[in-house]
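Q: Sequence first, predicted coordinates after that:
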Amino acid sequence: MSEAQSLIVDFTQEDNVLQILPRPPLRSSENLGWNGIYVQQHYQPAWETPEYAHIRHMLLIHSPDLIVQAERWFDGRRQQEQFGGGNNIAIVPATVQHQANWNQESPFSLVFIEPNYLIQIARESVTIERIELIPQYAMHDPFVAQLGRSLSAELESSHVGSRLFADSLAIALSIHLIRHYSNWQQPLREDNGGLPQRKLHQAITYIHEHLTQDLSVTAIADELEMSQYYFSRLFKQSIGVSPYQYVMQQRIEQAKNLLRTTSLSVAAIAARVGFSNSNQLAIQFRKFTNTTPSNYRRQL
């Protein structure tokens, strides 16, 4: 394909998706307010795409339960590949000319990372101004697969806390990509000791004052005048859990207190402690206590 004919697409625009794929996505994170990362779930028939390039870095995460034969081209270099079983990830860096075909209808997720977001994380973690991802044909990467599944699950059960959860995964995914699939070959910078006590107190105070809101790592880090990466890393060093886990812990502790001291319904308690419905409270409550809110109350 000549340079003049090259397709540059933005998958946040449905008409752009339909230039490449026959069906629109089943779900997307478009209206969830996630920072630096964008996720879509697809179910597409056997197909051959035109040659094109994304404006964002793209990770294709395929279902491990279905074997699909495919071919992929990166800048004209063709390779046959198989998805399913062991191989379930492909990485398509932004602006890289790319084409693919596959032989049967299949489900997959697409995770897009903003190039500027990845550069920001690279500056903070390895002090480099330019980072390049290396294209990857179908391969096995359980860490990326798990992150992809977790992000996709958020599309099906969006709730208060979604932004904080997505922020945490976006940072973890970016660090993984820099370490394993970029032109940076040296160890990431290490920082030990956690947050200074004043900053830690400031972070915890801010979290508690905004506990029922859809908190984000960005908002907390901005309050502390720190980068997202360093805040997340040093916060976990300080108290042993990530910002997302800490927020969930505090919401569950509030819920337990209300279950003990009030006759409010589980739905009312869920709303009061920052969950969008009783089902979301029940899911998190079970993770932290191995029981449901109703059972917890009956056992008092």
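A: Done, it's in. Numbering: from 1, shown residues only.
Q: Every contact and neighbour count from this point should use C-alpha atoms.
A: Noted.
Q: mind listing the strands for this structure?
A: 7-9, 27-28, 37-44, 47-48, 52-54, 57-62, 68-74, 77-83, 89-92, 98-102, 106-113, 136-139 (DSSP state E).
Q: For the third one, which residues meet the burial criterion?
A: Of the residues in strand 37-44, those buried by neighbour count under the rule 16 or more other CA atoms under 10 Å are Ile37, Tyr38, Val39, Gln40, Gln41, His42, Gln44.
Q: So which elements touch it?
A: Judged by 3 or more CA pairs under 8 Å, 6 or more residues apart in numbering; DSSP states H and E, strand 37-44 is in contact with strand 27-28, strand 106-113, helix 142-156.
Q: quick one: contacts of the longest one?
A: The contact list for helix 142-156 (CA atoms under 8 Å, 6 or more residues apart in numbering) reads 27-29, 39-41, 61, 88-89, 109, 111, 162, 166, 169, 173.
Q: where does it sit relative to the chain's centre, distance-wise?
A: 7 Å (CA atoms, centre = their mean, to the nearest Å).
Q: Please apply the same query to stretch 219-235.
A: The answer for stretch 219-235 is 18 Å, by CA atoms, centre = their mean.
Q: Okay, one more to line up with it:
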Amino acid sequence: MADTAHSSAEALDDRVPGTRIAASRGRAWKDLLVQLYQREPHQECLLIPAVPEPLVVWVLSGAAVVEERELDGPWHANRVSAGDFFLTNAQDPYELRWTADESSPFEVMHLHLGLPLLKRATVEVLGDARELELRDVSGERDAVLSGLLEPLRAELLSAHGPSALFVQGLAQSLAVHLVRQYGAAATGKRRPRGGLPAFKLRRVIELMESQLDREFHLAPLAREAGLSEFHFGRAFKQSTGFAPSRYVIRLRMERARQLLRETSRPIIEIGLEVGYTSASHFAQVFRRETGVAPSDYRGDT
């Protein structure tokens, strides 16, 4: 898979907190990115940008209530356990949260299928290179899919290194199965994909995250994407559902919530770290975005 495709997948995965156990690297994994994660037991509302590559999330261990929604829409919950999977081919950004049972680790496998591989499978199954839609799946089981994912997981963890021939055979089988089972020719009713190319989205978000303590400026982000400020702002909103300035606020609040939960640092210090020189301004924005004051969120008495 080209670097841009890997960056696309990582742009999504890097947004989801947890410990990465393993990740695919090298020629054996062409057109495929596989990553294993142990997730935190509880995750608040998290924005997942739209990326081109289909994503399969397979639950390896543990159980959780996972909730999904369109931006600001109603939450839809699924209780999942080992063996369940999600398939996402999102045309639009969406929001995600979960609460896992703490009796065992909540571990998942993320697999991003490269577009060249999906296109070859589409030609094989449908007879031509027409545009394909994969339907979204939330918390279902598929014995054939599990039977293909498990050996990929084993190859990823193999002490002898992966076999390129074996991995590519599994990847091709997986692509054909997804097209057969969950795919259909595009109907033309869904809007065409727009927004930033995923590798540019990743670089822009990384730049945003590295500068949360600074005043927001659009120009450096537009330069990173290689676009004018006008075209960058429009493309970024297509990818994430938010204007760049609003997205930075979301990132600041995510970081602030993490620091309030995990540290005992003074609130004014946390405010400074996420770009607010005034404690009152930080408290005002935090309350507006979360519904509670920073001290109440932390549970100060």
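A: Structure received. Keep in mind that what you see is a predicted model, and the values were worked out from it rather than measured.
Q: hmm, back to that, deepest-packed of the helices and strands packed on strand 37-44 of the first structure, please.
A: strand 106-113 (a mean of 21; mean count of other CA atoms under 10 Å).
Q: Give me the mean distance between it and the second structure.
A: Following the fit onto the second structure, the mean deviation recorded for strand 106-113 of the first structure is 0.5 Å by mean CA distance after the TM-score superposition for the first structure.
Q: and that strand, what other elements does it pack with?
A: strand 37-44, strand 57-62, helix 142-156.
Q: Where in the second structure does the first one align, residue-wise?
A: The alignment of strand 37-44 of the first structure onto the second structure (TM-score structural alignment) covers residues 32-39.
Q: Now the matching stretch on the first structure. Mean distance?
A: Relative to the first structure, stretch 32-39 of the second structure is 0.6 Å off (mean CA distance after the TM-score superposition for the first structure).
Q: Which one, of the strands of the first structure, ends up nearest to Leu200 of the first structure?
A: strand 37-44 (26.7 Å; CA to CA).
Q: and that closest one with strand 106-113, angle?
A: When axes from the mean of the first three to the mean of the last three CA atoms, to 10 degrees is applied, the directions of strand 37-44 of the first structure and strand 106-113 differ by 160 degrees.
Q: Aligned to Arg69 of the second structure, what sits in the first structure?
A: So, by TM-score structural alignment, Arg69 of the second structure is matched to Trp73.
Q: Quick check: what element follows whatever helix or strand Phe232 of the second structure lives in along the chain?
A: Per DSSP states H and E, Phe232 of the second structure falls inside helix 229-240. The helix or strand immediately downstream of helix 229-240 of the second structure is helix 244-262, counting by DSSP H and E.
Q: Who are the packing partners of that next one?
A: Checking 3+ CA pairs under 8 Å, 6+ apart, helix 244-262 of the second structure ends up next to helix 198-210, helix 229-240, helix 267-273, helix 294-298.
Q: Relative to Arg261 of the second structure, which of those helices is closest?
A: Nearest to Arg261 of the second structure, of those and by CA to CA, is helix 294-298 at 6.2 Å.
Q: Which stretch of the first structure lines up against that closest one?
A: Counting by TM-score structural alignment, helix 294-298 of the second structure has no counterpart in the first structure.
Q: next one: stretch 218-228 of the second structure to chain centre, how far?
A: Put simply, stretch 218-228 of the second structure sits 23 Å off its chain's centre (CA atoms, centre = their mean).
Q: Check the contact between Ala219 of the second structure and Phe230; I expect there is one.
A: No. With contact defined as CA atoms under 8 Å, Ala219 of the second structure does not count as touching Phe230 (9.9 Å).
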